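Participant: have a look at this fold, sequence not included:
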């Protein structure tokens, strides 16, 4: 079996990991969970993180076919449209993004927004297969954190988004619209039914003091030592823990700007009649 070549980079401002996944023979590639830099104090976007990805792709002589999102992120803005402009490729996400769009179209009164996923180039269904070069990719629908979360299984590697974190940090929160702790538990068990040696590539890491950021673990490690869902934890125990923990968590710093952009496939809202684009902050709603 041909193995994908994986290059990952950590963005310390958002604790996000972007993965470049390539077929070493055909040199076709996918970019998973890219980051557009955003300063919430000034409202300015910038592209240093995305430009670093572009530089690596070009230096490695890769051709990008896919710009993949594991879900509509609430903690960083996607750089997928900029990467598409510079490198090509199709922007893909789970088909249940339609449900997420429906919720946030109402919250932000976003009249320009579709609720049929039309902003994306491809909507993946559970069990669908596609290719990066000649390497097969299987799509697993793994909801719970959000309704549209996906895991991309590439041979012995799986890109799990926010569904799981490093074993010492645990699992994703489930208190966003459409999130559900019981659903997340079942999705995690689905991921952990993969072969024990399967490498799990994460979208974030929030390391405790004294540990450097890390974003690769295995099914076996998660089953033995994940603090929230190691083997032996029941669904009821997990739901009780996750529900109680979520009540203590603050909202992510960038949730309001990022979700408005990411449900539009990384596109900024349309300019108003003065030529300026605006992000909305709904008051006393969330």
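Facilitator: Good, I have the coordinates. If you're wondering where the values come from, they're calculated on a predicted model, not measured in any experiment.
Participant: rest of the way, CA atoms for contacts and neighbours
Facilitator: Fine.
Participant: doesn't residue 37 fall inside a helix?
Facilitator: No. Checked against DSSP: H, G, I helix; E, B strand; the rest coil, residue 37 lies outside a helix; its state is strand.
Participant: which residues are in contact with it?
Facilitator: 45, 46, 47, 48, 49, 76, 77 (C-alpha atoms under 8 Å, 6 or more residues apart in numbering).
Participant: put this next to the first one:
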């Protein structure tokens, strides 16, 4: 695993330190967010490596993250998810075990809606849809302390109904609620998604003070630049190609619907959801120790 990018914290002494780890095969940013005073840290949107061709899971990315935590002498106090990702597997349960088993895994409380939807899709029986696979279910406005710092949970639906962001100091970890200005916005066509909600969530972020940093969950950069973890609110207001200031809701919703209709399903969709609904746990093994992911197949009528 490559060395992380250290995003210097803002001038405000009450802000956090942010280390970003970019996982190239899924274009995912994982963030390690720490408090200088106490050395406590949060892990946000971790990655468990999965190769769908060989059906092999590995922990190289997560192990690199753990090595860095140890090197920096940090104490991880929470493992956080912005939503149930459909494009990569979370390493939350693996990290929890390696960190001693007591670090809570948290997500937005509307994960229950996503669980109920995909329980049927994948025929998951028995499977609890009350969010009990997670240690903490967050509501909008909940405060969670990171050492001496306060953080606030922001419900940011649209990409998915369970989506949340984490406001820590002057930094917001936005997941897929907004992307870099030259990428724009995420799809909103997953079950429970809504372009209208996505527009409202993005504008909630754009209403924050202009110097606040919005850290994105993925980056798909044009060829002329490398991966970038954040843009300021001011930069997003001025340059976001889908959501800059002056963009109307109807204009955005119409464009987003047209764009989403052209998109293929994410490459790791089925494996990701079946792990992420379980807070990073794998499906139960059979009597021979084998683990299987279910793959829904559509067939024509009368086949």
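Facilitator: On my side now, so go ahead. Everything quoted here is computed from the prediction, not taken from an experiment.
Participant: tm score of chain vs chain?
Facilitator: The TM-score (TM-score structural alignment, normalised by the length of the first structure) is 0.98; 285 aligned residues with a C-alpha RMSD of 0.9 Å.
Participant: so which bit of the second structure is stretch 121-132 of the first structure matched to?
Facilitator: Per TM-score structural alignment, the counterpart of stretch 121-132 of the first structure in the second structure is residues 135-146.
Participant: that older thread, want to throw the contacts of residue 37 of the first structure into TSV with distance to residue 83 of the first structure, neighbour count and secondary structure?
Facilitator: Output for the contacts of residue 37 of the first structure, formatted as TSV (distance: C-alpha to C-alpha, whole Å; neighbours: other C-alpha atoms under 10 Å; DSSP: H, G, I helix; E, B strand; the rest coil):
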residue	distance to residue 83 of the first structure	neighbour count	secondary structure
45	14	12	strand
46	13	13	strand
47	10	15	coil
48	12	12	helix
49	11	17	helix
76	15	27	coil
77	13	28	strand
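Participant: closest one to residue 219 of the first structure out of those, please.
Facilitator: Nearest to residue 219 of the first structure among those: residue 76, at 26.4 Å, using C-alpha to C-alpha.
Participant: and that closest one, what pairs with it in the second structure?
Facilitator: Using TM-score structural alignment, residue 76 of the first structure pairs with residue 88 in the second structure.
Participant: surely residue 162 of the first structure touches residue 201?
Facilitator: No. With contact defined as C-alpha atoms under 8 Å, residue 162 of the first structure does not reach residue 201; the gap is 9.9 Å.
Participant: quick revisit: who's in contact with the match of residue 76 of the first structure?
Facilitator: 26, 28, 47, 48, 49, 50, 268, 269, 272.
Participant: in JSON lines, list these along with distance to residue 161 of the second structure.
Facilitator: Converted to JSON lines, the contacts of residue 88 of the second structure look like this (distance: C-alpha to C-alpha, whole Å):
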{"residue": "26", "distance to residue 161 of the second structure": "22"}
{"residue": "28", "distance to residue 161 of the second structure": "20"}
{"residue": "47", "distance to residue 161 of the second structure": "21"}
{"residue": "48", "distance to residue 161 of the second structure": "23"}
{"residue": "49", "distance to residue 161 of the second structure": "25"}
{"residue": "50", "distance to residue 161 of the second structure": "25"}
{"residue": "268", "distance to residue 161 of the second structure": "20"}
{"residue": "269", "distance to residue 161 of the second structure": "17"}
{"residue": "272", "distance to residue 161 of the second structure": "17"}
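Participant: PyMOL command to pick out the buried ones of those residues?
Facilitator: Entered in PyMOL, the line below selects the buried ones among those, by 16 or more other C-alpha atoms under 10 Å:
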select buried, resi 26+28+47+48+49+50+268+272
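Participant: out of the contacts of residue 88 of the second structure, who's nearest residue 206 of the second structure?
Facilitator: Nearest member of the contacts of residue 88 of the second structure to residue 206 of the second structure, counting by C-alpha to C-alpha, is residue 28, at 22.1 Å.
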